[in-house]
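Peer 1: Build the 3D model from these lines:
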Amino acid sequence: MKPKTMALWLFAVIIGIGFCGTAVLFYVIPSLASSVCREFPEFANAFWPWMIFLWISALPCYAVLCCGGAIAAAIGKENAFSHQNARRLLTIAHLAAADTVFFFAGNVVLFLLSMSHPSVFLAAMGICFAGICVIIVARTLAYFTQKAAVLHEDAALTI
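Peer 2: Now for the predicted structure:
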């Protein structure tokens, strides 16, 4: 596959993820939460704190999508293994780390304020585990991209 074709596919996937995430954040989750509030009125006071918490925790995810778009653009220009892409991958790892810590802390706070159910808390720990996986993968890719960029520079200097 040519780099420009790969970049277009990556852009399409990134835009699709952005639209799906927006639909989940602003339609699916509020619909499910309001049905839970109708079914269990004792959780009605937790609707808005949870919605605001989830919307705030989604902001770094959209920043990661922007970094992914920049990486896709670099791939389209046949510049996949560059120091800039390594920095972007490190940025993705840092955003994922900050979001995972925020998501964990927010879940603990909402649980301690009796605004969460234990099963929701356990499911949120699964999301935190996924965040840790993203951190590890992004850091590993940043390391290898940095090494490849150095090798690429060395090869360019060799006659």
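
Peer 1: C-alpha only now, for contacts and for neighbours.
Peer 2: Fine.

Peer 1: Just the element for the residue nearest the centre of the chain, please.
Peer 2: The chain has C61 as the residue nearest its centroid, 3.6 Å off, counting by CA atoms, centre = their mean. Using DSSP states H and E, C61 maps to helix 47-76.

Peer 1: Could you name the helices and strands sitting against the helix or strand just after that helix?
Peer 2: Past helix 47-76, further along toward the C-terminus, the next helix or strand under DSSP H and E is helix 83-112. The contact analysis (3 or more CA pairs under 8 Å, 6 or more residues apart in numbering; DSSP states H and E) places helix 83-112 against helix 47-76, helix 118-157.

Peer 1: structure for this one too, so we can compare:
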Amino acid sequence: MKHKELAKWLKIIIVFCWVFGLLFCVYIGPETGKNILVDSNFLKVLYKPFIAFIWITGIPYFYALCIGWSICSDINVGNDFTLKNAKRLKRISVLAMTEGVLYVIALLYVFISGNYNTNLLMVLLLILFFAVVISVFTSLLSYLMGKASEIKQDNELTI
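Peer 2: Modelled structure (predicted):
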């Protein structure tokens, strides 16, 4: 696959992630919260904080997608293995870990308050799992991208 075609497909995937993220923040998150929290008299007070939490956690998600878009733009022009892209991947890793920390705080709050529901715990743990996996893999990719950039620079200097 050529780098222009790869960049095009990655940008299409990023657009789908944007659409899914907006759909999640605007419709799926509130509806899930309504089904899980509002139906229970015990958990009803958590609905508005839950919605605010969903919107707050959307900020690092959408910022990471913007960074991913800029990486795809660099791939499109042939600047695949650069230190700038390695730093961008590291930033995405930090953003994913920020998401993970936010969801750990949410889990701690749910456990401390005693207002937990199995469905709520499953959703929080699933998102936490994905945040940690994304953070680990983007950190690994960042390291490999940095090493590839060093090798590329050494090869360009070799006569």
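
Peer 1: Quick TM-score on the pair, please.
Peer 2: Overlay of the two chains. TM-score (TM-score structural alignment, normalised by the length of structure 1): 0.91; 159 aligned residues with a CA RMSD of 1.7 Å.

Peer 1: hmm, back to that, can you pull the contacts of the residue nearest to the centre of structure 1?
Peer 2: Residues counted as contacts of C61 of structure 1 (CA atoms under 8 Å, 6 or more residues apart in numbering) are L95, A96, D99.

Peer 1: picking up where we left off before, got the buried residues for the helix holding C61 of structure 1?
Peer 2: With burial defined by 16 or more other CA atoms under 10 Å, the residues of helix 47-76 of structure 1 counted as buried are 47, 50-51, 53, 57-58, 60-62, 64-76.

Peer 1: cool, and stretch 114-134 of structure 1?
Peer 2: Applying 16+ other CA under 10 Å to stretch 114-134 of structure 1 flags M115, S116, F121, A124, M125, C128, G131, I132, V134 as buried.

Peer 1: Present the residues you listed as JSON lines; the columns should include distance to S31 of structure 1.
Peer 2: Listed next are those as JSON lines, based on distance: CA to CA, whole Å:
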{"residue": "M115", "distance to S31 of structure 1": "18"}
{"residue": "S116", "distance to S31 of structure 1": "17"}
{"residue": "F121", "distance to S31 of structure 1": "19"}
{"residue": "A124", "distance to S31 of structure 1": "19"}
{"residue": "M125", "distance to S31 of structure 1": "22"}
{"residue": "C128", "distance to S31 of structure 1": "23"}
{"residue": "G131", "distance to S31 of structure 1": "25"}
{"residue": "I132", "distance to S31 of structure 1": "28"}
{"residue": "V134", "distance to S31 of structure 1": "28"}
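
Peer 1: ok, so of those, who is nearest G16 of structure 1?
Peer 2: V134 (18.8 Å; CA to CA).

Peer 1: how much space between the closest one and M125 of structure 1?
Peer 2: 14 Å (CA to CA, to the nearest Å).

Peer 1: go on, M115 of structure 1?
Peer 2: 16 Å.

Peer 1: Who are the contact partners of I105 of structure 2?
Peer 2: By CA under 8 Å, 6+ apart, the contact set of I105 of structure 2 is empty.

Peer 1: Return the distance of stretch 13-31 of structure 2 from the chain's centre.
Peer 2: 12 Å (CA atoms, centre = their mean, to the nearest Å).

Peer 1: tell me the average deviation of stretch 140-152 of structure 1 from structure 2 after fitting.
Peer 2: Stretch 140-152 of structure 1, aligned to structure 2 and superposed, deviates on average by 0.6 Å (mean CA distance after the TM-score superposition for structure 1).

Peer 1: Run through who's touching that stretch.
Peer 2: Residues outside stretch 140-152 of structure 1 that contact it (CA under 8 Å, 6+ apart) are F81, S82, H83, N85, A86, R87, R88, L89, L90.

Peer 1: Please identify which pair of those residues lies farthest apart.
Peer 2: F81 and L90 (13.7 Å).

Peer 1: So for those two, which sits in the more crowded spot?
Peer 2: F81 (22 against 19; other CA atoms under 10 Å).
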